[in-house]
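Novice: Give me coordinates for this.
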Amino acid sequence: MAHVKGTGWLILVLRVALLLAIIVPGVIAVLVLRLAEPFFFDRHRPWTARLQRWAIWAGLHVIGLRYRREGRPMQSHGAVVANHASWMDIFALGAGQAITFVSKAEVAGWPGIGFLARLVGTVFISRDPRQADAQRNQLKAELDAGRKLLFFPEGTSTDGMRVLPFKSSLFAAFTDLEAGLRIQPVTVVYVAPDGVEEPRFYGWWGDMDLGPHMLQVLSRFPQGGVRVIYHEPISVSDYPDRKALARALEAKVRSAMPPEAALPG
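Specialist: The predicted structure is shown next:
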């Protein structure tokens, strides 16, 4: 059980109430807009994309995490890859640009989270090689609709203090999708709140339970911060194969991971 004491419970209740005040109307609005968008934009979803980004941005402010963006998100469609440290990555990465999350298939069955993930258009991929062609076609359809696909090549979350080797198999679907496809590497660096000795405060990894970690984060005041560093996009066609592509992207993401992150006040 997370250690929540004193005013922490009041802060927790207030934040959860405000988050629900964002999520519940947002869910209703998305359901309505999803019915209307195909009549005006075919497979494009400009209304729900803007709504999703606004909701994530609002949620980030409710949580109280200080946010700093470095570099610029690419404007064209393509893919975005980032290191994966926490469930907080949804807020850190979704606040900077309209993106479509790519997640492992198991997430679709998670209570509550699975429903929200499906609602915002998350693309679920399986490790079953028999589904490779179908998933490649699905990713191509998303790109053709002008979306940016965000996925985490480490394949799992970490403590936020390191970058694990990128799994090159996750890039197989991108190496033969289209000429000129670009992928933007992004580094996410969390900074623990003042007075917290554990620098991995925001990291959620291994066999850590989600509930207690969320209680710990949402009850904290004041919060720490997050730096989101956008590197220059690279062209898939510049690399001979998926392994070389994975190594290049991993090196870019790793290059901005400082030994001790610092965030100006």
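Novice: For the rest of this, base every contact and every neighbour count on C-alpha atoms.
Specialist: Noted.
Novice: Mind listing residues that contact the lengthiest strand in the chain?
Specialist: Ordering each strand of the chain by length in residues (DSSP state E) puts strand 182-191 first. With contact meaning CA atoms under 8 Å, 6 or more residues apart in numbering, strand 182-191 is reached by 73-74, 78-84, 89, 92, 160-161, 199, 202, 224-236, 249-250, 252-254, 256-257, 261-263.
Novice: what's the answer for stretch 132-150, then?
Specialist: By CA under 8 Å, 6+ apart, stretch 132-150 touches 43-44, 76-82, 98-102, 123, 125, 173-174, 177.
Novice: Can you list which of these are found in helices?
Specialist: Of those, the ones assigned to helices by DSSP state H are 173, 174.
Novice: Geometric centre of the protein: which residue is closest?
Specialist: Centroid check for the chain by CA atoms, centre = their mean gives residue 90 as the closest residue, at 3.8 Å.
Novice: Just the buried subset of the contacts of strand 182-191, please.
Specialist: By neighbour count, with 16 or more other CA atoms under 10 Å, those hold 73-74, 78-84, 89, 92, 160-161, 199, 202, 224-236, 249-250, 252-254, 256-257, 261 as buried.
Novice: The structure of the following sequence is requested for comparison with the preceding one:
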Amino acid sequence: MNTAAATSSAKRRIPLRGWPIIALRLAALLATLLACLGAYYLLAPFTRANPVPRRFLRAVGMICGLRTRLVGSPPARRGVLLANHVSWLDIPALAGATGTAFVAHDGLAGIDPLRWLCELNDTVFVARHDRRSVAAQIEQVRRAIADTGRLAIFPEGTTSDGSRLLPFKSSLLSAVDADCDALAIQPIWLDYGPQVADIAWVGAEPGLGNALRLLARWRPIRLTVHCLPPLPAEQRTDRKAIARHAREAIEQVMTRSRAG
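Specialist: Presented below is the predicted three-dimensional model:
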């Protein structure tokens, strides 16, 4: 192992003092899950827009150390949020702050417990290479928006290190393409500030290792959710234009923030 790799590995090693807080947080997460599952099924017969998933994800974020601040234009009541993607924490943060459901790659659907939990929050699983499923996905999108009002997409398709944006993949917008005219399309910048390099889940770091490392932190993880103005009609002519203009909007606010 070279010196740089050894240094990186040492930085990501969990210190001994981190294990007690990991144990406490895991116990709190399990207790919260069990309590929220009971509340979800208790309320399910009486409401279509079940409030429990949002509150559960907000609690998950808080237990994991997230301290989220929402700034900018209020999230549209009915719309699609296009956000950069840095960490698995983006999901509880964004859902807890806005009540959004999510579009996810269909690879997650093969993990039964994860699929079940995602479906409680109206997640739409997109099969990007299966044209036959587009009609079903559009119907799922409409149901999710009817239930939650908002649907979030991470157009980068994967996590980045937070220092820059990856290209936005317009194919991920295929499920919302049919209803774009009727929905607000709102770019979102998830800003973890100067600690972003330590939060990001990138490279060869295993998912479990990243999760444990973040759970071991004693300091809070501060996140600012910048809700940018919805894209105007002239920037929404097709999904490629939407992806391009949303990325440009987020990149501009990132540049201004770091320059100031």
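Novice: so the helix or strand following the longest strand of structure 1 matches what in structure 2?
Specialist: Once the chain leaves strand 182-191 of structure 1, the next helix or strand it forms, by DSSP states H and E, is helix 210-218. Mapped onto structure 2 using TM-score structural alignment, helix 210-218 of structure 1 covers residues 207-215.
Novice: Can you give me the separation between the equivalent of residue 248 of structure 2 over in structure 1 and residue 204 of structure 1?
Specialist: Counting by TM-score structural alignment, residue 248 of structure 2 corresponds to residue 251 in structure 1. Distance of residue 251 of structure 1 to residue 204 of structure 1, computed by CA to CA, to the nearest Å: 23 Å.
Novice: between those two, who's got more neighbours?
Specialist: Between residue 251 of structure 1 and residue 204, residue 204 has the larger neighbour count (other CA atoms under 10 Å), namely 22 against 14.
Novice: okay, now the nearest residue to residue 221 of structure 2 once chain neighbours are set aside: neighbour count?
Specialist: Of all residues not flanking residue 221 of structure 2 in the chain, residue 66 sits nearest, at 4.7 Å (CA to CA, 6 or more residues apart in numbering). When neighbours are defined as other CA under 10 Å, residue 66 of structure 2 has 20 of them.
Novice: Residue 66 of structure 2 and residue 219 of structure 2, how far apart?
Specialist: 10 Å.
Novice: picking that back up, matching residues in structure 2 for the longest strand of structure 1?
Specialist: Against structure 2, strand 182-191 of structure 1 falls on residues 184-193 (TM-score structural alignment).
Novice: Please give me every residue in contact with residue 247 of structure 2.
Specialist: By CA under 8 Å, 6+ apart, the residues touching residue 247 of structure 2 are 165, 167, 168, 187.
Novice: Recalculate using a threshold of 10 Å.
Specialist: 82-84, 155-156, 165-168, 187-189, 241 (CA atoms under 10 Å, 6 or more residues apart in numbering).
Novice: And residue 91 of structure 1, by the same measure?
Specialist: Under the criterion of CA under 10 Å, 6+ apart, the contact list for residue 91 of structure 1 reads 53, 55, 56, 57, 58, 59, 60, 61, 63, 65, 67.
Novice: Give the burial count for the first one, as a bare number.
Specialist: Residue 53 of structure 1 has 19 neighbouring residues, counting by other CA under 10 Å.
Novice: Residue 136 of structure 2 matches what in structure 1?
Specialist: Counting by TM-score structural alignment, residue 136 of structure 2 lines up with residue 134 in structure 1.
Novice: Any figure for the gap between that match and residue 128 of structure 1?
Specialist: Distance, residue 134 of structure 1 to residue 128 of structure 1, by CA to CA: 11 Å.
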